[in-house]
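Colleague: Predicted model, plus sequence, below.
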Amino acid sequence: MAVIFLAFDVFFAIFCVVLACLIGIALCCCLPCIIAILYAVAGQV
């Protein structure tokens, strides 16, 4: 039982790290696009 719980805990920790990395990559990729869109919208006003 303890081994299963430990394995689940390790899996959850790895999952959280991977998720954080994916969110970081997504922000780095999307941020320039968002800024460009905001700049374009602000330029039209």
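Modeller: Thanks, I have the structure now.
Colleague: rest of the way, CA atoms for contacts and neighbours
Modeller: OK.
Colleague: what are the ranges of the helices in the chain?
Modeller: Counting by DSSP state H, the chain has helices at residues 2-44.
Colleague: Below is an additional structure, to be compared with the one above:
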Amino acid sequence: MKFSCKTTTPFYIISFKKEKQKIKFFLKFDQTMKLQTWKKTEN
């Protein structure tokens, strides 16, 4: 599954409104994706 920052940002905000536990997962997931993107950019 591919996600960009533009799609994940509103996605986990919507999840936050529905389920507070989901925001924690998507925030961690988004941070991980950003780290992976940063590593790929550095390499």
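Modeller: The structure has been received and is ready for your questions. Quick caveat: nothing in here was measured; it's all calculated off a predicted structure.
Colleague: What lines up with I14 of the first structure in the second structure?
Modeller: When the second structure is aligned by TM-score structural alignment, I14 of the first structure is paired with T32.
Colleague: Oh, that last question was meant for I37 of the first structure, not what I typed.
Modeller: By TM-score structural alignment, I37 of the first structure lines up with nothing at all.
Colleague: Show the contacting residues for I37 of the first structure.
Modeller: By Cα atoms under 8 Å, 6 or more residues apart in numbering, I37 of the first structure lies in contact with nothing.
Colleague: just V3 of the first structure next, same as before
Modeller: With Cα under 8 Å, 6+ apart, V3 of the first structure has no contacts at all.
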